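Enquirer: Only the shape, not the letters, is given here:
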């Protein structure tokens, strides 16, 4: 059954009355498991937004955040589980970094198809399916985690946890379609920040299991998530909506792939989100390997592992708000400058074996990457909105230009999200190689510093230097 929000042909009926009728119809449908669809969605129409749009969008945002949050927890599950893998598992530090790199890689690959799945199957439908799919890696992890399991089996099961990483892209593409341009920074920041909180939450659950049941019970961590996954799927089925006006334009991805700004944004997202997810997966291992005397047991590392991801997740909506006010490019520029400072502090702390300075630098990197996550996602729709204004000024139809802007922004969210997530793979591989070759993470910290300096330069050159035209300050 499909409900149309807004009735264009209703003679003598005001827009407000039509919207109120729509809300009533939607409310009546809540609690059913049947397919629902919204045919007419006009978030840029302020009267429509005030009467019906904001309420419906907020409801979808809430349940989108819940599903994405659990997806992030499953995706980062192995950042916790590797802390349980003691000598009886016969896995060295390099092997553990590989276990955390694999789910990061699969999550990155899945982000592109997940983005387009929303328009093809519907945001509500895909959220239900993708949530239920999380049962596969959690159940398998609960079955295989015991001494004597082969390393190959652990690699395969860890890799499957990557399905949780795809949820982010579909969730962001869906929420991007629900909100008007003026609120995208906030909405996408809340959606992403609530999802990112799944990283510290699963680490806190791991800490709780380590502190109570002990390191011999890693299977308890994934089993905690089984009822939560079912809850997220049921909530999405009952409360979310499909926007039937969303369409996958096959040209959109091709056009986005040809657009130079797409690759610039992919690079900037590697620097922000790639840092966040990479550090989130690796931080506990880094503490154990680099400061092994202070963190000689898994529970000691777990006490600090969650702190950085928690703060980085909480500030992500703040990054979106700052970008809404000051422009995404300005916030992104100064975020990268500060991240270069944070990487420098970590490098100095590593060379002087200073744990307090090391923790301060890493927490700063988590916080700054969270702010940068919010500001870069504000830039994506702003870029295509600027292009739509240029097209309209040249004589293009305003409605067509707006629709193309949304389709291309959604396509770039998928592309940049997929490429940016590979930054997390690179972070884990950088740590692996650095510790293998030199016994410390110094080479990795130096590489991060160079990447942030490059991203700062690119942001200024493309979006903030004088003479860049209508893209300046997006």
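Expert: Looks like it arrived, so ask away. As the structure is a prediction and not an experimental result, all values here were calculated from the model. Numbers count the residues shown, from 1 in each chain.

Enquirer: going forward, measure contacts between C-alpha atoms and count neighbours the same way
Expert: Will do.

Enquirer: Number of residues surrounding residue 153?
Expert: 13 (other C-alpha atoms under 10 Å).

Enquirer: where does it fall, helix, sheet strand or coil?
Expert: helix (DSSP: H, G, I helix; E, B strand; the rest coil).

Enquirer: How about the one 3 residues further on?
Expert: Secondary structure of residue 156, reduced to three states by three-state DSSP: helix.

Enquirer: ok, now how distant is residue 194 from residue 94?
Expert: Going from residue 194 to residue 94 by C-alpha to C-alpha, to the nearest Å gives 31 Å.

Enquirer: Could you check which of the two has the larger neighbour count?
Expert: Neighbour comparison, residue 194 and residue 94: the larger count goes to residue 194, with 23 against 17 (by other C-alpha under 10 Å).

Enquirer: right, and the more buried one touches residue 69 too?
Expert: Yes: proximity of residue 194 to residue 69 meets the contact threshold set by C-alpha atoms under 8 Å, at 6.0 Å.

Enquirer: My guess is residue 398 contacts residue 387. True?
Expert: No: using C-alpha under 8 Å as the test, residue 398 is too far from residue 387 to be in contact (11.6 Å).

Enquirer: what about versus this one:
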């Protein structure tokens, strides 16, 4: 293992326990730490419009439908850019792209600082919101990069920690907004705080992160992952978990204002709690998946999300603020658990496919790392589109019925479908055959996803 000019590590084998215990774990943990920092700020920049719309009172001239459309556009761009961000790790190296992607966050932050005042046109806000979407891409490149550093037995916890540390950027910027609103400050104060933090993230990434030569120029892995049906099945499941998390993060404060008449300060007191707990619990979801199997945890989690959504329907109809808030916070926690368990499933699925192909040992591990790293970016991109759907569903529900009840019913149906797909694809055992298979087939490992 060497790290020459440009901090490139030429040999990396985390499945070798001797290597891992001697040097691998220390290097992987260091890269994880600074990856979390950059991704954390990326999430804050991506979701800053969920906070900025709370500052935008009647003097801005925006309707509730305008605000939901604005947050939908931001979420959409964040989902789309995850695809090229995934490729970027293979093209430029994980460290190098982390530096670039962190520095790029200055563009939407400075732009928002410049236009955030009454009298700015809605079209201008939409265009600046488009720029903020690039913060969503940091997740895809960060997860793809960190996936390559850790052995399979540690991926659930490591990926959960990486994603959870990034996700927590959502409640952090909401807490910062709460403090600023409470102190009588404006949105430019909030944006001004983040500009030096972005610079610090880029500099620290340059000083302390590494590139892995084993993932460089392997852009073909993404095309292979895109042709695998499990990439798209997991994308659908991730719409249900992460799509819910990011969609609710953007929408929660607006729902409290529109449906329950909360002021910006009253809404801000509550909106940070759900994303905070959902972010903190994500590593636990990964840990539970490591221990009991990601598919089992994911199935139970979707069932619980459906139950929490049913309570939200009741609370929305009865206009019970206490019940609504409590159920929404529980739903946030479940999205975090599901985020951790679904992402643990991805490397397990591709490792199982490698074993079924007759691979073993390091070749099987390398196959799994290669395809799961590429699949994560695609799955993350599609999953984030769920956030777009949630904001558009709320927009239509309020335009048509004046409440969010219709949107919650649609979400309940989605979670039921996610339960069915998880069980049918990853947990349902194949029916026993009346006669034994041919000898050659008996010798081949059976493709079984129940333990992923």
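Expert: In hand now; what should we look at? Bear in mind that the values here come from a model prediction, so they are computed numbers and not experimental data.

Enquirer: before we move on, back to that, looking at residue 398 and residue 387 of the first structure, which one has more neighbours?
Expert: Neighbour count, other C-alpha under 10 Å: between residue 398 of the first structure and residue 387, residue 387 has more, with 18 against 14.

Enquirer: Would you state the helices of the stretch 351-452 of the second structure in chain order?
Expert: Along the stretch 351-452 of the second structure, counting by DSSP state H, counting those that start in this stretch, helices occupy 361-401, 405-422, 439-443.

Enquirer: Which of these sits closest to residue 145 of the second structure?
Expert: Residue 145 of the second structure lies closest to helix 361-401 among the helices of the stretch 351-452 of the second structure, at 7.4 Å (C-alpha to C-alpha).

Enquirer: what about that closest one, how far off from the first structure?
Expert: For helix 361-401 of the second structure, the mean distance to aligned residues of the first structure following superposition is 1.1 Å (mean C-alpha distance after the TM-score superposition for the first structure).

Enquirer: now the angle between helix 405-422 and that helix, please.
Expert: Using axes from the mean of the first three to the mean of the last three C-alpha atoms, to 10 degrees, the direction of helix 361-401 of the second structure lies 160 degrees away from that of helix 405-422.

Enquirer: which secondary structure elements does helix 361-401 of the second structure contact?
Expert: Using 3 or more C-alpha pairs under 8 Å, 6 or more residues apart in numbering; DSSP states H and E, the elements in contact with helix 361-401 of the second structure are helix 64-80, helix 82-92, helix 137-149, helix 220-226, helix 229-238, helix 244-260, helix 321-356, helix 405-422.

Enquirer: export these to a markdown table and tack on distance to residue 398 of the second structure?
Expert: Below are those laid out as a markdown table (distance: least, C-alpha to C-alpha, whole Å):
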| stretch | distance to residue 398 of the second structure |
| --- | --- |
| helix 64-80 | 8 |
| helix 82-92 | 30 |
| helix 137-149 | 30 |
| helix 220-226 | 36 |
| helix 229-238 | 26 |
| helix 244-260 | 9 |
| helix 321-356 | 17 |
| helix 405-422 | 9 |
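
Enquirer: Highest mean neighbour count across the ones you listed, which stretch is it?
Expert: Among those, the stretch with the highest mean neighbour count (mean count of other C-alpha atoms under 10 Å) is helix 137-149, at a mean of 28.

Enquirer: Dump the helices of the stretch 351-452 of the second structure to JSON lines, plus distance to residue 314 of the second structure.
Expert: Compiled in JSON lines, the helices of the stretch 351-452 of the second structure are given as follows (distance: least, C-alpha to C-alpha, whole Å):
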{"stretch": "helix 361-401", "distance to residue 314 of the second structure": "16"}
{"stretch": "helix 405-422", "distance to residue 314 of the second structure": "8"}
{"stretch": "helix 439-443", "distance to residue 314 of the second structure": "52"}
